[in-house]
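Undergrad: attaching a predicted model along with its sequence, questions to come.
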Amino acid sequence: MKGVLLVNLGSPDSPEPKDVKKYLGEFLMDERVIDVPLWARTLLVKGIVLNTRPKQSAKAYKKIWWDEGSPLIVLSERLQSGIQNQSSLPVALGMRYGSMTMMKGFQELVDKGVDDILLIPLYPQFAMATTETIVVLADEIRKEHFPKVKITDLKPFYNDPKYIEVLSNSIAKHLEGNDYEHLLFSYHGVPERHIRKSDITSSHCKPNDRIDCVCCKTPSPAHEFCYKHQCKEVTRLVGEHLNMTEGTFSTSFQSRLGFDPWLQPYTDLTIERMGKEGVKKLAIVTPAFVSDCLETLEEIAMEGEEIFHEVGGKDFTTIPCLNDDSAFVDLLSQWINDWAKAETVTA
C-alpha cells in the first residue's frame, strides 16, 4: 500500500525559552546544518549559542506565534489537509526537528498498512541543511525501524515549469495594483562551504564569485545539488514568466550565523542599500520556504521593514509563501497521484 510523508523544518512546542532552547539544540547539532567536527559543533552550540540565543529567539517567536500554535506547523497541517482531500493515499506530516518527528509520521503510515512511501521534503531547492538531512534521516529510520518499507523521495522542484507558474501567479496576485519599484527574492542563506561540499564535480561551483556568478550560469552536473544555482534559477524563471524588466528584481540571502562567509548578497544589507539609494517601494518574496515561519514573518516582514523605513524607504510589501494556496495544493496532489499511477504501472 502506498502513502505520502510531507516533511517540513519544524518548530519549538511553544515560544517559551526552554522549548526554544530544546528545539535549537536539536537543529543546530545536526551535522548538515553546522558542518564542523563534533567537538567544535558541541562547543559552539552547547557552550555558546544555547546560553545566549534562546531568550532572544523566544522573543521573536512570541511576535509571530498564532493562537493555534506555530505558524509553520499550522500552515503545514493545512497543506496536508488540502492534499489529503485530493488524494486517496494516506498523507502524513512530519518535521525534521521538534516533537512532531519524522518517526511519528512514518509510524502513522505504517500503522495504516503503508509499505511504499513518497517522501516529500517541503523545499523547492536542494541544500545540505534541508533536503539532504531529511532524506538521510528518512533512510536511517527505514533501516532501523521499517526495513521492509520502500521510500521514494520527490526531487527538488525549483525549475519545474508548473511550480514556476504557481509561484509566479501567487506573486502576481499579491502584487496586483502595487506599483513597487523592486522585487527582492530573498532565500535562506547557507555557508559558502556547503556549496563547495555539494559540488559533485569538485571543480565547478565557486560560491565566492559573488558578482557575476558565472558558474551558476554555466551548464554543469553540479547544478543538481547546487543551492545557489537553484535559487538564482527560480529568480530568473519567475522573472521570465512575469515578463519582468532586468534591474527591477534581484536575489539575496538571509539568516546567516557565525563568522564564516555565507552566500551573498545578504538580505538585510541589500534592503538597507536599496533604501539609501532611493528605492521607496520594495517588495520581497521568500521562495526557499513553502510555509511562512519565523524567517519570513519576523526576520523579513518585521525586521526587514524596520531597516527599510530607517533608511528612508516608504512602502515595504512582503509576499506570503505558497502555504496552502489552492494551486500549490493542486500541484503537489498531481505529483502524488502521478507517482502512484506510475508506481502501479511499474509494479
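TA: On my side now, so go ahead.
Undergrad: from here on, just use CA atoms for contacts and neighbour counts.
TA: Noted.
Undergrad: the residue lying closest to Arg142 once chain neighbours are set aside: what's it in contact with?
TA: The shortest distance from Arg142 to any non-neighbouring residue, by CA to CA, 6 or more residues apart in numbering, is to Val149 (6.7 Å). By CA atoms under 8 Å, 6 or more residues apart in numbering, the contact list for Val149 reads 114-117, 142.
Undergrad: between the residues you listed, which sits nearest Tyr227?
TA: Ile117 (25.4 Å; CA to CA).
Undergrad: any idea which helix is longest in the chain?
TA: helix 326-346 (DSSP state H).
Undergrad: buried ones in it, by neighbour count?
TA: By neighbour count on 16 or more other CA atoms under 10 Å, the buried set for helix 326-346 is 327-333, 336-337, 339-340.
Undergrad: closest to Leu257 among these?
TA: Distance to Leu257, by CA to CA, is smallest for Phe328 among those, at 30.9 Å.
Undergrad: so that closest one sits against Val166, correct?
TA: Yes: under the criterion of CA atoms under 8 Å, Phe328 makes contact with Val166 at 6.4 Å.
Undergrad: neighbouring contacts of the longest helix of the chain?
TA: The contact list for helix 326-346, computed with CA under 8 Å, 6+ apart, reads 2, 4, 79, 82-83, 86-87, 118, 162-163, 166, 322.
Undergrad: comparison target, given below:
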Amino acid sequence: MSKGVLLVNLGSPDSTNPKDVKKYLGEFLMDPRVIDVPLWARILLVKGIILNTRPKKSAAAYEKIWWEEGSPLIVISERLQQKVSEKTSIPIGLAMRYGSMNIKKGLQELHDQGVTDVLIIPLYPQFAMATTETILVLAEEIRAAHFPDMTLSDLPAFYNKPEYIEVLSKSIAESLKDKNYEHLLFSYHGVPERHIRKSDITKSHCKIDGSCCNTPSKAHQFCYRHQCLKTTEEVAKKLNLKEGSYSTSFQSRLGFDPWLQPYTDRTIERMGKSGIKNMAIVTPAFVSDCLETLEEIAMEGEEIFHEVGGDTFTTVPCLNDNEDWAQIVSNWVNEWSDQK
C-alpha cells in the first residue's frame, strides 16, 4: 500500500465578498453536526434567517483580518503543509471541511499520486461533533462513493499528548515573555451542551455538573469539555501557573440553547470590571489563527476589555506554522508511515 496524509482544517470563504461568505456559511451551518436540529428546522433557521442577515456582517469581519495572500487560516495551513512535507517522505495533502478546498479534492490529489492508504489528521486538538467527527464521517462517505480501494485511518485527538502540551506551553511562554499580565484566559470554541451529551458513549456520564469531567470515564475519549479542561490543566502544570491566575472559557455561541460556560465575552468583561488591568488570552481549540482568534478575540475581546477599564490585552498566537509544531506533526506522520 502506498501511504499519504490529509491534513484537514475548518475552511474559509473564497473571498470577503458577501456572496462568497454566504455560500460558505450556508455549507457550514447546514451541516447536521454543527446545527443538530431536524432538517426542516435547520433550513428555516439557516436559509430563512441567518443567511438573510449574517453574511454582510461576517464579510465585514473577514475584511478586517484578510491577508494579501488570502484567508489567514488557508495561508497558515498551506505553510504548515509545506513544512510537514519537507520533513516527511510521503505525500501530504491539505483539505478543508467547508469551502472550495474540499475533502474530495484532497483525497483525489492523493489518489492521483498513487496513494491507497490515507491518514486523516483533523487539525483540532480536542474531539467535537462539529469538528473532528464531521470531518471523519464525510471523509468515509466520500471514500466509499469515489475511492473504494482507498483505506482511511485517523489521528485521535491530541489534546493531552505530552509533545503537544510541550509545544503549546513553550509557544505561550515565548509570547508572554516580558509581558506584564495578571490573568491568563484559555478560551476554547463553544459548543451546545447537548453536543457533549450526544457524544457521551456511556449515555450516562456527562452531566456538565462541575464534577463529571474530573471523574474517570470512557466518555472522556469523545468529551470536548473534558478535553478542553484537561488541556488547560496540563499547560498550567507545565508553566507552573498559580491557582487563580488562569481560567477556562468558551466563545462563539449561536442561538438560544445553553452552550458551554463560562462565556468568553462575559468573562473578559467580568475581569475588567473586577479591577484586572492586564490580561492575556490563548485559544487552544485552534491550531491556526482564523476569524475566531483574529477578529472575535484579538479585536472584539480587546474592545470589551478596554470598555470596562482594562489596560493591556495580550493575545497569544495559535501554533500556526511554528517550527516545533510542524516537527511534531511530522513526527506523528513518520511514526504512522513506518508502521507495517
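TA: Now that the structure is in, tell me what you want to look at. Quick caveat: nothing in here was measured; it's all calculated off a predicted structure.
Undergrad: what does the residue nearest to Arg142 of structure 1 correspond to in structure 2?
TA: Under the alignment (TM-score structural alignment), Val149 of structure 1 pairs with Met150 of structure 2.
Undergrad: from Asp338 of structure 2, how far out is its match?
TA: As for Met150 of structure 2, its distance to Asp338 of structure 2 is 18 Å (criterion: CA to CA, to the nearest Å).
Undergrad: do Ile281 of structure 2 as well
TA: Distance, Ile281 of structure 2 to Asp338 of structure 2, using CA to CA: 38 Å.
Undergrad: what's the answer for Lys238 of structure 2, then?
TA: Separation of Lys238 of structure 2 from Asp338 of structure 2 (CA to CA) stands at 30 Å.
Undergrad: ok, now Thr248 of structure 2?
TA: For Thr248 of structure 2, the distance to Asp338 of structure 2 equals 38 Å [CA to CA].
Undergrad: got it, and Leu80 of structure 2?
TA: Leu80 of structure 2 sits at a distance of 21 Å from Asp338 of structure 2 (criterion: CA to CA).
Undergrad: and Tyr24 of structure 2, by the same measure?
TA: As judged by CA to CA, Tyr24 of structure 2 and Asp338 of structure 2 stand 38 Å apart.
Undergrad: likewise Ser58 of structure 2?
TA: Taking CA to CA, one finds Ser58 of structure 2 at 44 Å from Asp338 of structure 2.
Undergrad: which residues sit in contact with Ala145 of structure 2?
TA: Applying CA under 8 Å, 6+ apart to Ala145 of structure 2 gives no contacts.
Undergrad: at 10 Å instead, please
TA: By CA atoms under 10 Å, 6 or more residues apart in numbering, the contact set of Ala145 of structure 2 is Ala139.
Undergrad: could you look up the SS state of it?
TA: helix (DSSP: H, G, I helix; E, B strand; the rest coil).
Undergrad: Gly301 of structure 2 maps to what in structure 1?
TA: Match for Gly301 of structure 2 (TM-score structural alignment): Gly304.
Undergrad: now the closest residue to that match other than its chain neighbours: which helix or strand?
TA: In space, Gly304 of structure 1 comes closest to Asp268 once its chain neighbours are excluded; the distance is 6.5 Å by CA to CA, 6+ apart. For Asp268 of structure 1, the element it lies in under DSSP states H and E is helix 267-276.
Undergrad: do Leu167 of structure 1 as well
TA: Going by DSSP H and E, Leu167 of structure 1 is part of helix 161-175.
Undergrad: list the buried ones in that helix?
TA: Neighbour-count burial for helix 161-175 of structure 1 flags 163-171, 175 (criterion: 16+ other CA under 10 Å).
Undergrad: quick one: that helix to structure 2 mean distance?
TA: Superposing on structure 2 and averaging over aligned pairs (mean CA distance after the TM-score superposition for structure 1), helix 161-175 of structure 1 comes out at 0.4 Å.
Undergrad: now the angle from that helix to helix 326-346?
TA: Taking axes from the mean of the first three to the mean of the last three CA atoms, to 10 degrees, one finds helix 161-175 of structure 1 and helix 326-346 inclined to each other by 170 degrees.
Undergrad: mind checking the longest strand of structure 1?
TA: Assignment by DSSP state E gives strand 2-10 as the longest strand of structure 1.
Undergrad: run the chain-centre distance for that strand.
TA: Put simply, strand 2-10 of structure 1 sits 14 Å off its chain's centre (CA atoms, centre = their mean, to the nearest Å).
Undergrad: could you point out which element follows that strand?
TA: As assigned by DSSP H and E, the chain's next helix or strand after strand 2-10 of structure 1 is helix 17-28.
Undergrad: helices and strands around that following helix, which ones?
TA: strand 2-10, helix 38-44, helix 50-64, strand 91-97 (3 or more CA pairs under 10 Å, 6 or more residues apart in numbering; DSSP states H and E).
Undergrad: what's the second one aligned against in structure 2?
TA: Following TM-score structural alignment, the aligned partner range for helix 38-44 of structure 1 in structure 2 is 39-45.
Undergrad: separation between the residue nearest to the spatial centre of structure 1 and Thr235 of structure 1?
TA: Closest residue to the average C-alpha location of structure 1: Phe289 at 3.5 Å, with CA atoms, centre = their mean. In this structure, Phe289 of structure 1 and Thr235 of structure 1 are 14 Å apart, going by CA to CA.
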